[in-house]
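In: got a predicted model here, sequence first, then my questions.
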Amino acid sequence: MSSQQNWSGFAERLALRVNFDLMTILEVDWESNLVRRSFSTDEKNYPSGGVKRLMGSTWATQVIFDGQPFRSQTSVEFRCAFSDYKTLEALDLFYALNVPCQEWGRTVRIINLLRGVSAFPEQAIDAILQREALRR
């Protein structure tokens, strides 16, 4: 797993290119069938250490299993993807961009960005992937 300090620096550098209000990192544990939040820019509301079971949702199929980014462009897409959408919306977060990072052909982590104003542009995916490559 990556250190908190490395992810903090990554978040600072990424913020220069992509506007976001919350960034979290989920590490995929294939053996335990879990995802663990290893980093958050909002430790109060979305602290590191949170664990979720991999779910059979459309979101999980797209992002975790197929390794394809997810970008919500409407409130319906946002709400369908996140069971905790009420908590997120209470924090004024209405749009998400989830970018999986793969090693050896499977997703090992997901970089999650959320914000309150306007959907993320398609170019944000490339900015995240470029920054992730530079981080290593």
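Out: It's in.

In: going by C-alpha atoms from here, please, whenever you check contacts or count neighbours.
Out: Fine.

In: so where do the helices sit in the protein?
Out: Using DSSP state H, the helices of the chain run over residues 4-15, 58-60, 75-81, 85-90, 123-135.

In: which parts of the third one are buried?
Out: Neighbour-count burial for helix 75-81, with 16 or more other C-alpha atoms under 10 Å as criterion, is recorded at 77-79, 81.

In: would you list those residues in CSV and tack on distance to Arg109?
Out: Below are the buried residues of helix 75-81 laid out as CSV (distance: C-alpha to C-alpha, whole Å):
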residue, distance to Arg109
Glu77, 22
Phe78, 20
Arg79, 22
Ala81, 17
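
In: circling back: redo the helices of the chain as CSV? Include distance to Val28.
Out: Written out in CSV, the entries for the helices of the chain read as follows (distance: least, C-alpha to C-alpha, whole Å):
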stretch, distance to Val28
helix 4-15, 16
helix 58-60, 11
helix 75-81, 17
helix 85-90, 21
helix 123-135, 16
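
In: and here's the other structure:
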Amino acid sequence: MTDYFAAITAFDAAIGQAAGADQAFAALQRLAEATVGVKLFTFMTVDMENEVARRAYTSDPANYPTSGTKPIRYDSWFDIVHKERQYFVANTIADIAKVFPDYELIDSLGCQSVVNMPVEIGGELVGTVNMLHDDGYYTPERVDLIREVLAVPAKLAAVLARG
């Protein structure tokens, strides 16, 4: 059984000492690993004025580096995450392939399920927390746990990362 109190206490200590985006998002990653479970963890920032997203943090810099930006794609994923501010959940590689062109790389890393959690601050979508794991991993119960345990810490990490 997961000790949520210990996980939150560890996050609190780490975020209290965090100096910048890498340390803030690393603390959030450790909280996600300890409570929900995650194989690949990233945080993408959103710049709607310039219509680009940027990977601000990654648990796998070899395959998903933080350099550069990519254009915002206006598709069903955008509608769910950006417009509706809802979590995007896909629990098979086939469903991931419908919205992520890099699905083959995702699959090669042993990840066949994903949750993209929008992070909103002051009415603005500032980014997404992206968690990937095994096929079928992100059950409705785990997605509810993400809402309960990670939503507020993600906002705190994003605020600290923004400076």
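Out: Sure thing, it's come through. A quick note: this is a predicted structure, and the numbers were derived from the prediction, not measured.

In: now what about the TM-score between them?
Out: The TM-score (TM-score structural alignment, normalised by the length of the first structure) is 0.89; 135 aligned residues with a C-alpha RMSD of 1.7 Å.

In: which one of the buried residues of helix 75-81 of the first structure is nearest Gly67 of the first structure?
Out: Nearest to Gly67 of the first structure among these: Ala81, at 15.5 Å, using C-alpha to C-alpha.

In: from Lys44 of the first structure, how far out is the counterpart of Ala53 of the second structure in the first structure?
Out: Residue correspondence to the first structure (TM-score structural alignment): Ala53 of the second structure is matched to Val35. Look at Val35 of the first structure and Lys44 of the first structure: by C-alpha to C-alpha, to the nearest Å, they are 19 Å apart.

In: the more surrounded of these two?
Out: Taking other C-alpha atoms under 10 Å, Val35 of the first structure and Lys44 do not tie; Val35 has more neighbours (23 against 8).

In: give the contact list for the more buried one.
Out: When contacts are counted by C-alpha atoms under 8 Å, 6 or more residues apart in numbering, Val35 of the first structure touches 26-29, 51-54.

In: now, these that are in strands?
Out: Members of the contacts of Val35 of the first structure lying in strands (criterion: DSSP state E): 26-29, 51-53.

In: CSV for the residues you listed, including neighbour count and distance to Phe20 of the first structure?
Out: Below are these laid out as CSV (neighbours: other C-alpha atoms under 10 Å; distance: C-alpha to C-alpha, whole Å):
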residue, neighbour count, distance to Phe20 of the first structure
Leu26, 24, 17
Glu27, 22, 20
Val28, 23, 22
Asp29, 15, 26
Val51, 14, 23
Lys52, 13, 23
Arg53, 12, 26
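
In: before we move on, back to that, not including adjacent chain positions, what is the nearest residue to the match of Ala53 of the second structure?
Out: Val28 (4.5 Å; C-alpha to C-alpha, 6 or more residues apart in numbering).

In: so who does the most centrally placed residue in the second structure touch?
Out: Nearest to the geometric centre of the second structure sits Val129, at 1.8 Å (C-alpha atoms, centre = their mean). If you count contacts by C-alpha under 8 Å, 6+ apart, Val129 of the second structure has them with 41-44, 115-119, 154.

In: now which residue in the first structure aligns to it?
Out: Matched to the first structure by TM-score structural alignment, Val129 of the second structure sits across from Ile111.

In: whereabouts in the second structure does stretch 57-76 of the first structure align?
Out: With TM-score structural alignment applied, stretch 57-76 of the first structure matches the range 75-94 in the second structure.

In: next, the buried residues of that stretch.
Out: By neighbour count with 16+ other C-alpha under 10 Å, stretch 75-94 of the second structure contains the buried residues 77, 80-82, 87-93.

In: what about those, which are in strands?
Out: Those of the buried residues of stretch 75-94 of the second structure mapping onto strands are 88-90, per DSSP E.

In: now Asn6 of the first structure: closest residue in space, sequence neighbours ignored.
Out: Nearest in space to Asn6 of the first structure, with sequence neighbours left out and distances taken as C-alpha to C-alpha, 6+ apart, is Arg135 at 7.7 Å.
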